[in-house]
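Colleague: Pasting a predicted model and its sequence here:
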Amino acid sequence: MALITLNNISLRYTSKAAKRLGAMDAGADELDIAGPLERRSGRNMRINALQDVSLTLRDGTRLGIIGSNGSGKTTLLRVLGGLFVPQEGDVTLSGRVATMFTLGIGMSAEASGLQNIYLSGLVAGASRKQIKQILPDIMSFTGLGDYIHLPISTYSQGMAMRLKFACATAFQPDIILLDEWIGAGDESFQEKAQARLEKILADAGIIVVASHNIKLIQDVTTEVLWLERGQVKMLGPTQEVLDARGAERRKAAEQAADNAKAQARGD
């Protein structure tokens, strides 16, 4: 049975460590470290990326994570996936996890595609026998043909993404963590990837997706966690939380417009 429990977790790191840990994902549109800052020595700053976050997710949970750029969405996903370890609080996780926001974890650029399939399977907790049984399906899904025997350092970006996606989705996970929606490969592969991902989502015990796409959040989730500056602002039914955030944003926009008019008048 899938289960995730976060009990009063807090995570902080310096601005230098944020770059070293990969807080800015390749291709991401935000630097997810914009929590409250504390000046340390010289130009180095300490970022309080997550503060006192508690959460319990059980089988059947479909959770969306929303918030402004830098609110801590990606950081929280990485904590849920075991990639970041908080300095305070406890994390309990039960079940096989697929972290769709880091498709390349567990892969070696100098190893062949075939070797990487085995490596990814072992990282996912599968035995060599289980990997061997599903190997033909993975190889067929990638469409790489004989390239499967070459190092992935020789692959084009599209070829590498196809292999990574196939490996990440080869074994039905209990828990799926998505940072936005995965795009992989050309248009024909996208169709296969979409169908495969939808089936996996339907069968998963827990789904957590962080996104700015409100329609995606509405379509996929039943609950929403609203983060701002690393803190939980609201947790509840999807539409209830989205309505509350929408109302706050409209109020802020109206206030900004009033301030602009006042400045134009010279008030």
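Modeller: It's in.

Colleague: From now on I want contacts and neighbour counts done on CA atoms only, so please keep to that.
Modeller: Will do.

Colleague: Mind jotting down where the strands sit in the stretch 1-150 of the chain?
Modeller: Along the stretch 1-150 of the chain, the segments classed as strands by DSSP state E, counting those that start in this stretch run 3-14, 37-39, 45-58, 62-66, 88-94, 97-99.

Colleague: Below is an additional structure, to be compared with the one above:
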Amino acid sequence: MNKRDKIKTNLIKKYNISPEESEILLTKIEKRIAKENARKREILSKNMFNESKEEFNQPEHKIRNINSETNKYNDFETITQNISSKESEKLKKEENNNVDTILSNIIPNYDQEISIELNNVDLIFEVETDKIDNIKENIIRTLKRNKSKKTKFQALNNISFKINKGEKVGIIGYNGAGKSTLLNVITGIYPINNGTVTTHGKISPLLSLGAGFDHNYSGRKNIYLNGAVLGYSKKFLEEKEEEIIEFSELGEFIDFPIKNYSSGMLAKLGFSIATIVEPDILIIDEILGVGDVNFQRKSSDKIKSLMDGGTTVLLVSHSIPQIREICDKAIWIDKGKVREIGEVNKVCDHYLKDAEKASNKQLANIKFR
């Protein structure tokens, strides 16, 4: 789809008009711009002509010298051609700026850079109806052609949205709505069945801290193992090793097997590895309270620093006050579908109202105030 077609699509959505009406509106805009640019060209041509006349009004011997030395001013047509070539790039840029300025006033976020875009995304899981908990039974069932039956569960259903660069977006929804699944799709952990997922820039996913740890390895070795899972190079990890260890506060325990670590120590190490980069996209799933009180404060400050400087943030949290504080936009996921997207407080208010009729199971661990 070219730029003009995208503009037409945006006009249709914005004003709820037909394709024919959007074509008429866009044509009017283009004519208005063309008319304005024609006027600017006329003014520019007159100004440049007046400047060129001043050079021709010089004494004859000076004009002769100019012609003989540079061969630049042979006749009026050559001069106007030179003017045209010199100013054409400027005019073209000016015209594009006019188009963008006008359309930015008509279409919100028209000229913003897209960071994350999902179009018609479906994700279907196959769930076994019978529980097979040993290899022997699985082999016997395979030989007898009596394998466990599977049912399909649609975790995400026709999900579409765009997140612009630098936006802080909270994802809310009841338990089992598909919030964490959505994050796993965006980070590429789960392959989708239909649709497209597009991201621009380096992603730092704070999902399951310590995913990929080997509990028989030391903390130091797991820096390289977990770092590789996150896509960091060995050279990068070597340069950042001491910084990771220092931030994790593990000290001499860094060389102990992590099977001896407490859950808090594991979280500290996982968080320190995951946040060592300054990402373009920061994806967070309920990990803002890792470690002890002091480390929680430090990790919160670290995340806030990562959020600065144009980083796009996608946050899943059961704490609605936290979503309101950090985010400027919210996406409400309900039963695998997008129920509402918009300004954070507006969406959260609708979510709170809807929660009055939700079950206790759906509301477990959700903090509304």
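Modeller: Sure, I can see it. None of these values were measured; they are calculated from a predicted model.

Colleague: what's the closest of the strands of the stretch 1-150 of structure 1 to Thr222 of structure 1?
Modeller: Nearest to Thr222 of structure 1 among the strands of the stretch 1-150 of structure 1 is strand 62-66 (5.4 Å), distances taken as CA to CA.

Colleague: and stretch 3-20 of structure 2, which stretch of structure 1?
Modeller: Per TM-score structural alignment, stretch 3-20 of structure 2 has no counterpart in structure 1.

Colleague: Output the strands of the stretch 1-150 of structure 1 in CSV; the columns should cover mean neighbour count and distance to Tyr147 of structure 1.
Modeller: Formatted as CSV, the strands of the stretch 1-150 of structure 1 follow (neighbours: other CA atoms under 10 Å; distance: least, CA to CA, whole Å):
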stretch, mean neighbour count, distance to Tyr147 of structure 1
strand 3-14, 19, 38
strand 37-39, 13, 47
strand 45-58, 19, 40
strand 62-66, 25, 37
strand 88-94, 15, 36
strand 97-99, 24, 25
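
Colleague: Out of those, which is closest to Ala256 of structure 1?
Modeller: Nearest to Ala256 of structure 1, of all the strands of the stretch 1-150 of structure 1, is strand 62-66, at 22.2 Å by CA to CA.

Colleague: List the contacts of the closest one.
Modeller: Residues outside strand 62-66 of structure 1 that contact it (CA atoms under 8 Å, 6 or more residues apart in numbering) are 73, 206-212, 217, 220-227, 238.

Colleague: what comes up buried for stretch 320-332 of structure 2?
Modeller: Under the neighbour-count criterion of 16 or more other CA atoms under 10 Å, stretch 320-332 of structure 2 has 320, 322-324, 326-327, 329-332 buried.

Colleague: In helices only, show me those.
Modeller: Using DSSP state H, 320, 322-324, 326 are the members of the buried residues of stretch 320-332 of structure 2 that sit in helices.

Colleague: Identify the residue of structure 1 aligned to Val347 of structure 2.
Modeller: Aligned partner of Val347 of structure 2 by TM-score structural alignment: Val241.

Colleague: Would you map the helices across the stretch 51-200 of structure 2?
Modeller: Secondary structure of the stretch 51-200 of structure 2 (DSSP state H, counting those that start in this stretch): helices at 60-70, 76-106, 135-143, 179-186.

Colleague: Distance of the residue opposite Val208 of structure 1 in structure 2 once aligned relative to Glu286 of structure 2?
Modeller: Applying TM-score structural alignment, one finds that Val208 of structure 1 aligns to Leu314 in structure 2. Here Leu314 of structure 2 is placed at a distance of 11 Å from Glu286 of structure 2 (CA to CA, to the nearest Å).

Colleague: Tell me which of the two has more neighbours.
Modeller: The neighbour comparison of Leu314 of structure 2 against Glu286 (other CA atoms under 10 Å) goes to Leu314, with 24 against 15.

Colleague: Surely that one forms part of a strand?
Modeller: Yes: the assignment for Leu314 of structure 2 by DSSP: H, G, I helix; E, B strand; the rest coil puts it in a strand.

Colleague: so who does it touch?
Modeller: Going by CA under 8 Å, 6+ apart, Leu314 of structure 2 touches 168-171, 281-284.

Colleague: and what of Asp285 of structure 2?
Modeller: Neighbour list for Asp285 of structure 2: 180, 183, 206-208, 315-317 [criterion: CA under 8 Å, 6+ apart].

Colleague: Over to Val277 of structure 2?
Modeller: Going by CA under 8 Å, 6+ apart, Val277 of structure 2 touches Ser204.

Colleague: Check the secondary structure at Phe165 of structure 1 for me.
Modeller: Applying three-state DSSP: Phe165 of structure 1 is helix.

Colleague: Can you find the partner of it in structure 2?
Modeller: Mapped onto structure 2 by TM-score structural alignment, Phe165 of structure 1 lines up with Phe271.

Colleague: how close does the most centrally placed residue in structure 1 get to Ser15 of structure 1?
Modeller: Centroid check for structure 1 by CA atoms, centre = their mean gives Asp179 as the closest residue, at 3.1 Å. Using CA to CA, we find Asp179 of structure 1 at a distance of 22 Å from Ser15 of structure 1.

Colleague: got it, and Glu180 of structure 1?
Modeller: Distance from Glu180 of structure 1 to Ser15 of structure 1, by CA to CA: 24 Å.
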